[in-house]
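[1] Only the shape, not the letters, is given here:
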């Protein structure tokens, strides 16, 4: 069998078309990257693991607090819960394959897609464009504003209050800007913040649901998540497609989240660099490499690759998947129980404050009412943090890696563009969020994520088949990517037909 891989001593590694060849260097060990003597349990938790907590910050957000519970509360668990479970598992497997490319090359996925024929940065433009098409609508910002309004006033926003909630959403974007100013790495700042927020959310959600709901509600939720079934008859394509797209993270657009593994220094990401906080000047930051680096095919590098691959698997299956399931199961149980008790179904308009409103209506203690308001705000605000930062980061990484002129313009310092662009982006989103209801905007974003899932798995197949042999994908990786495209693509086609013709292609 003839290998197309460059020889061990090669200084460059051609991969795809339209971008320069990758540099070649030995794969570092985790101990070298994270500056520890060993990678025991303590070092793994405190130094190595982290990006998955940012993923959970996005995961336990719009899908888990808005779209999923709204669908479960109005339609029931049957079929809906099983679709959520499939979505979470497929997204974890998809994340692994995206991570394969990032760890093996140190390049963020949007730049990698620019290597896919026909080249000419078509894949990069498409990656950035679809991400913006999904998330620039700002439903995450408007929803956080509605939660904050109710947290402060105790009132459910209606009528003219919606204007106030949107202005609050604008102000919260300013808070996100402030958060990104600090820390040597922006990604590390987010990791530390999300360790606190995600653990607080999961623990208090579990305790509140344990106290407020009967065992039968838990059984309904667990059976609904595990039992294969179709959604209830007459389910709208937009609703169920949004649930599928935003359970866990953002289906086909998850590749943007994997930029954090580059910044963390996973694998060859340690050779590329990271985006520092604005106030981190003088802390040894080096210029980000516009082109990635891969490793020669030696036994030593193959052994090191297996270690990095283990840590990525640990992140996905020990943090991301359990957290995503708990994050969807707990709100789903709570909303379905409250809906059944009161006879009130959650709607697109009422969902941001539905839990708090129903707890107050059913006479629960002010403690639980206050908790519901606060937890709703925290969930949606941390989603706002991740989405707003990723919108900015995605553009910066794409421009920086694609254009030498851009790098000269900013003198090799991505912060010169990152922060002014974040301000311009915030103004743009502020205008958009005054145009529609928050959950309607989130539904649109989720279905655009499903469109991305029809495209990027096939681009990823091209890339992961051309990596050095120790990192190269097996046959089952291609099967997983085909299943991702088919599953999420089915829901997008339904959504698109519903939007264009008023009738979905398939009705449940």
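    All right, it came through fine. As the structure is a prediction and not an experimental result, all values here were calculated from the model.
[2] When you work out contacts or count neighbours from here on, use the C-alpha atoms and nothing else.
    OK.
[3] Show me the strands in this structure, by range?
    12-13, 22-24, 293-294 (DSSP state E).
[4] Just give the number of residues close to residue 458.
    16 (other C-alpha atoms under 10 Å).
[5] And it, how close does it get to residue 94?
    According to C-alpha to C-alpha, to the nearest Å, residue 458 and residue 94 sit 11 Å apart.
[6] same thing with residue 397?
    In terms of C-alpha to C-alpha, residue 397 sits 21 Å off from residue 94.
[7] Might you report the residue contacts of residue 375?
    If you count contacts by C-alpha atoms under 8 Å, 6 or more residues apart in numbering, residue 375 has them with residue 201.
[8] before we move on, back to that, what's the overlap in contacts for residue 458 and residue 94?
    In contact with both residue 458 and residue 94: residue 481, using C-alpha under 8 Å, 6+ apart.
[9] among the strands of the chain, which is the most enclosed?
    strand 293-294 (a mean of 28; mean count of other C-alpha atoms under 10 Å).
[10] distance between that strand and the chain's centre?
    Mean-position distance between strand 293-294 and its chain equals 25 Å (C-alpha atoms, centre = their mean, to the nearest Å).
[11] Please compare the first structure with the one that follows:
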């Protein structure tokens, strides 16, 4: 009931209250504003060059590897649903939920900081995107001999991200626009290319 509290693990107690009203979608602009954070997350998954390097592995090793994509997508769906439910019920992101677990936020704070550094702070994503750019330049997937080209593009991509952050009005708004453009170009472009270049027999093999 409203006004009550519930134990919150190693963190402060949760206040019990009613759910807030969902945001009203009055027009297309409001809809895009609501979808903005999701677009940033989606852009993070396709912006590292996986959309090019991943399919190249299927070309090399066969469509039998699609079972990995199916299993990982299914597990990711359940994970995302549970994280969404936690945020809806508590009003806080899942990372704060982990801080409520033992042995406490002093431990989990360092764990997430170190893990986040290795995942995002290192220029691995920039080099992943650079691999895709270099592939367009070379007309093939870069190999070990193409390392200087990939590193050069990686530096350009990394510097471009820094410039993008400086010239945007707000970081979140800038990321939203950049990821909307990337989504339409990458996903739309790949769909058109697939429909134009991939024969029906290959589509059927992938479905089977």
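    The structure has been received and is ready for your questions. Please read these numbers as outputs of a predicted model, since none were measured by experiment.
[12] Tell me where the longest helix sits in structure 2.
    helix 171-197 (DSSP state H).
[13] could you say what helices and strands it packs with?
    Judged by 3 or more C-alpha pairs under 8 Å, 6 or more residues apart in numbering; DSSP states H and E, helix 171-197 of structure 2 is in contact with helix 28-46, helix 147-167.
[14] Please convert these to TSV, extending it with mean neighbour count.
    As requested, these are exported to TSV (neighbours: other C-alpha atoms under 10 Å):
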stretch	mean neighbour count
helix 28-46	15
helix 147-167	15
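[15] Nearest to residue 65 of structure 2, out of those?
    Taking C-alpha to C-alpha as the criterion, helix 28-46 is the member of these that comes nearest to residue 65 of structure 2, at 18.7 Å.
[16] tell me what that closest one is packed against?
    Looks like helix 28-46 of structure 2 contacts helix 171-197 (3+ C-alpha pairs under 8 Å, 6+ apart).
[17] one more time with 10 Å, if that's ok
    helix 124-138, helix 171-197 (3 or more C-alpha pairs under 10 Å, 6 or more residues apart in numbering; DSSP states H and E).
[18] Residue 374 of structure 1 matches what in structure 2?
    Aligned by TM-score structural alignment, residue 374 of structure 1 pairs with nothing in structure 2.
[19] If you drop the residues flanking it in sequence, what lies closest to residue 374 of structure 1?
    When the adjacent residues along the chain are set aside, residue 374 of structure 1 lies closest to residue 151, with 6.2 Å between them (C-alpha to C-alpha, 6 or more residues apart in numbering).
[20] and the one you found, what is it in contact with?
    Contacts here follow C-alpha atoms under 10 Å, 6 or more residues apart in numbering; on that basis residue 151 of structure 1 touches 145, 353, 356, 369, 370, 371, 372, 373, 374, 375, 376, 377.
[21] What is the burial count for whatever residue of structure 2 lines up with residue 64 of structure 1?
    Using TM-score structural alignment, the equivalent of residue 64 of structure 1 in structure 2 is residue 51. Residues near residue 51 of structure 2, counting by other C-alpha under 10 Å, number 16.
[22] for residue 487 of structure 1, same thing?
    So residue 487 of structure 1, with other C-alpha under 10 Å, has 20 neighbours.
[23] ditto for residue 124 of structure 2
    When neighbours are defined as other C-alpha under 10 Å, residue 124 of structure 2 has 15 of them.
[24] What lines up with it in structure 1?
    Using TM-score structural alignment, residue 124 of structure 2 pairs with residue 139 in structure 1.
[25] I'd say residue 188 of structure 2 and residue 182 touch.
    Yes: the pair residue 188 of structure 2 and residue 182 passes the contact test of C-alpha atoms under 10 Å, sitting 9.4 Å apart.
[26] okay, those two: which has more neighbours?
    residue 182 (17 against 12).
[27] ok, that one - contacts?
    39, 42, 43, 46, 47, 176, 188.
[28] what's the distance between the corresponding residue of structure 1 for the last one and residue 387 of structure 1?
    What that stands for is residue 188 of structure 2. Aligned counterpart of residue 188 of structure 2 in structure 1: residue 203 (TM-score structural alignment). Distance, residue 203 of structure 1 to residue 387 of structure 1, by C-alpha to C-alpha: 23 Å.
[29] just to revisit the earlier point, could you dump the contacts of residue 182 of structure 2 to a markdown table with distance to residue 15 of structure 2?
    Below are the contacts of residue 182 of structure 2 laid out as a markdown table (distance: C-alpha to C-alpha, whole Å):
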| residue | distance to residue 15 of structure 2 |
| --- | --- |
| 39 | 31 |
| 42 | 32 |
| 43 | 34 |
| 46 | 38 |
| 47 | 38 |
| 176 | 32 |
| 188 | 44 |
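[30] which one among those gets closest to residue 204 of structure 2?
    Of all the contacts of residue 182 of structure 2, residue 188 has the smallest distance to residue 204 of structure 2: 20.9 Å, by C-alpha to C-alpha.
[31] could the strands of structure 1 go into a markdown table alongside distance to residue 340 of structure 1?
    Formatted as a markdown table, those follow (distance: least, C-alpha to C-alpha, whole Å):
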| stretch | distance to residue 340 of structure 1 |
| --- | --- |
| strand 12-13 | 60 |
| strand 22-24 | 57 |
| strand 293-294 | 55 |
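[32] Among those, which comes closest to residue 246 of structure 1?
    So among these, strand 293-294 is nearest, using C-alpha to C-alpha, at 32.4 Å.
[33] Contacts only, for residue 398 of structure 1.
    Shown in contact with residue 398 of structure 1 (C-alpha under 10 Å, 6+ apart): 108, 109, 110, 111, 112, 114, 121, 124, 125, 127, 128, 290.
[34] Tell me how far the third one lies from residue 56 of structure 1.
    To tie it back to what came earlier, the one meant is residue 110 of structure 1. On the measure of C-alpha to C-alpha, residue 110 of structure 1 and residue 56 of structure 1 end up 21 Å apart.
[35] Residue 149 of structure 2 contacts residue 131, correct?
    Yes: Residue 149 of structure 2 is within contact range of residue 131, at 8.7 Å (criterion: C-alpha under 10 Å).
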